[in-house]
Every structure is written in C-alpha cells, then in structure tokens.
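Participant: turn this into a model:
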Amino acid sequence: MANDLNQVMLIGRLTQDPQLRQISSGNSVCNFSIANNRSFTTNGTKRDEVSYFNCVAWGRLGEIINQYCQKGKQIAVTGRLRQDSYTDKDGRKVYKIEVVVENMQLLGRSGEEGRESGGWSQSGAEGQGGWPPADNGPVYGQMSPEPAMGIPSQFKPASSLTSGSGSNPYQDNQMMPDEDDIPF
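Facilitator: All right, here's what the predicted structure looks like:
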C-alpha cells in the first residue's frame, strides 16, 4: 500500500455565488469557484497571475458555504483534488479536476452582517486540516454557526501577566539580572 498524499490549501475569492443542490440520495452538494491571485516579478516588471479553481463541498459544509459566502468573499479551503471525466457531445473524453473541500475558513469581514471570520470543518473537528483558528474573530467549530466564546486557553496570556493594573509581574523575582550583566 502506497503512502500517497493528496492535499490542497487555497486562499482566494469566490468568483460567483455558490450553487447548492440536493442529489437523489438527499445529500447536499455545493459547487463554487475560487480565484487565486499571485504576484511575481519578471525582468523587473511586476506581474499578476490569476488561477481559477472549481470546488465542491458536501453535506452540512456545503450548506454553510452556501449560506455564508457570496461572490467576492475571501475564504481559505483545504481539501483534496479529484479528477473526473465525461464524454462531450462530440464524443471526446473531457477531464476536469476539482477541489473536494473538507475545511473552510472565512477571511476578512463579511459585508452586511458585520461578522468576523470563522471556520468550519467537514469532519467536525476544529483545527483539523491545516488551518489554525483565526485570531481575528470567533472560531466556528463542529460545523455549527454558533460562535465559540472566548479565546482558547493555549492562546491566553498567563494569568499572572494579566492580573492587576500595571503591576510588575517580576516584582517578587529575586533572580533579576544585575545591570552590569545586561549585554546591551
């Protein structure tokens, strides 16, 4: 058995509003595309390159993308590439590649609602898929649109540094270096 890897991470803007539909099994599927801009310099000239990626999200994640995203919204997605093929009307086999989205993170501010960024995971486990929680707003985990209140404990400052107003956290420390020992 091979240890192959198929993982994609993209940040870009939606090129159109997402399209949500129900398939015969009752599952939801959401199709959308992301434009990804890249700037580079060639022979002293700054150039821009835009790549477009077709994406698909299944189930609750697809419903959330359809509900919270619209054309122009910047998002980050992780997932995998899937190749599909079909025969066109002229009998030629056509191949297409799309990103199967497993995690999504809203970036920037939402226009009219004024909500800040948040993220959803297809697997329902916050923080999986390579995207850390956003530090500029509430994080939405478990594919639930209810915000998780507060800051995760690993990101909170030590309580001794936040208690008191303007107190010196080193006031009881007997191990302060002598002024002659400071190298600058």
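Participant: only C-alpha atoms for contact and neighbour calcs from this point on.
Facilitator: OK.
Participant: what are the buried residues along the helix or strand harbouring residue 21?
Facilitator: Assigned by DSSP states H and E, residue 21 belongs to strand 19-22. By 16 or more other C-alpha atoms under 10 Å, the buried positions in strand 19-22 come out as 19-21.
Participant: would you verify that residue 62 is located in a strand?
Facilitator: No. Under DSSP: H, G, I helix; E, B strand; the rest coil, residue 62 falls outside any strand and is assigned helix.
Participant: wait, isn't it in contact with residue 22?
Facilitator: No. In this structure, residue 62 is not within contact of residue 22 by C-alpha atoms under 8 Å, at 10.5 Å.
Participant: and for comparison, fold this next one:
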Amino acid sequence: MNKVILVGRLCRDPEVKNTTTGKAVASFTLAVDRRFKNKDGQKEADFVPIVVWGKQAEFAGQYLSKGSQIGVSGRLQVRSYEAQDGQKRYVTEVVADEITFLSTKKDKGQNTQQYDPANDLDEDFHLMADDDDIPF
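Facilitator: Reported below is the predicted structural model:
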C-alpha cells in the first residue's frame, strides 16, 4: 500500500504547466511541521515536493499561493533521470490524488471563514484525480 496524507503550507506559488497533450500539471513544495522540536526548542519542518494533475492543477494555480494551507492525500513516487553531467539523479515526490483547500488567496490578510472554491462553480466538482488525469 502506498498512501501519503499531509497537511502543510505552500512554500511558493504553484507552477502550472500544460503537457504537449494539453493536460495541466502543477508542482509546488509543501512545508509540513514536525510534531517535535529540535534540541534548541525550535520547530522543524519537512519540505515535500507535490505534483498535481488535471483539474486539481488548474484549481491549485487559481486558488493557492505561497502560505496557503492545504491537506494532500496521494502516493509517494520515486523516479530517476540522467543529469547533464551523466550522473543518475533520483526525485522523490508526492503525486496528489486529492487536495483539501484549508486557506486560499482570498483568505490572505482576512480573518474569515474558510473559502470553498466549489461555491464559485456552476456545477459540482471533486478534487480527486481520475485515472484519465494521470498520463502514465
């Protein structure tokens, strides 16, 4: 079983691109606080790369920005490639199946209720990846 569930804040705005077939893909880094403090009493965090496909990627680009708090569930993926120097490099990332928006661009600087992007749409949507959203 390969299941990851994280809650954290975006370290930067999502970077949204389209594949050659027109499929949207977004990537960003999620800062996830550790439950314990280090020996100096400081909180530490892990910085986890996240990849999101399809409609979720579009919504992430539209509604999320640096500092937004989200919940992510998905799977851990390790891939490799050959760098320009000929060395084999490994990348570990979370491929999101579902994103929960806990705060958004609209929430910044405001102490308001959580913003639900579904309220801005004419039809219901689910922020879960379909098998068609994943290109492999």
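Participant: kindly indicate which of the buried residues of strand 19-22 of the first structure lies nearest residue 67 of the first structure.
Facilitator: Distance ranking of the buried residues of strand 19-22 of the first structure against residue 67 of the first structure, using C-alpha to C-alpha, places residue 20 first at 9.4 Å.
Participant: which position in the second structure aligns with the closest one?
Facilitator: Aligning on TM-score structural alignment places residue 20 of the first structure opposite residue 16 in the second structure.
Participant: could you find the closest non-adjacent residue to its match?
Facilitator: Of all residues not flanking residue 16 of the second structure in the chain, residue 26 sits nearest, at 4.2 Å (C-alpha to C-alpha, 6 or more residues apart in numbering).
Participant: now the match of residue 20 of the first structure: how far from residue 28 of the second structure?
Facilitator: Per C-alpha to C-alpha, to the nearest Å, residue 16 of the second structure is found 9 Å from residue 28 of the second structure.
Participant: and what of residue 102 of the second structure?
Facilitator: Remark: distance between residue 102 of the second structure and residue 28 of the second structure (C-alpha to C-alpha) = 16 Å.
Participant: and if you look at residue 81 of the second structure?
Facilitator: 20 Å.
Participant: so between these two, which is more surrounded?
Facilitator: residue 28 (22 against 11; other C-alpha atoms under 10 Å).
Participant: list the contacts of the more buried one.
Facilitator: Residue 28 of the second structure is in contact with 10-15, 49-51, counting by C-alpha atoms under 8 Å, 6 or more residues apart in numbering.
Participant: for it, which non-adjacent residue is spatially closest?
Facilitator: Excluding its sequence neighbours, the residue lying closest to residue 28 of the second structure (C-alpha to C-alpha, 6+ apart) is residue 14, at 4.9 Å.
Participant: what is the neighbour count of that neighbour?
Facilitator: Neighbours around residue 14 of the second structure, by other C-alpha under 10 Å: 24.
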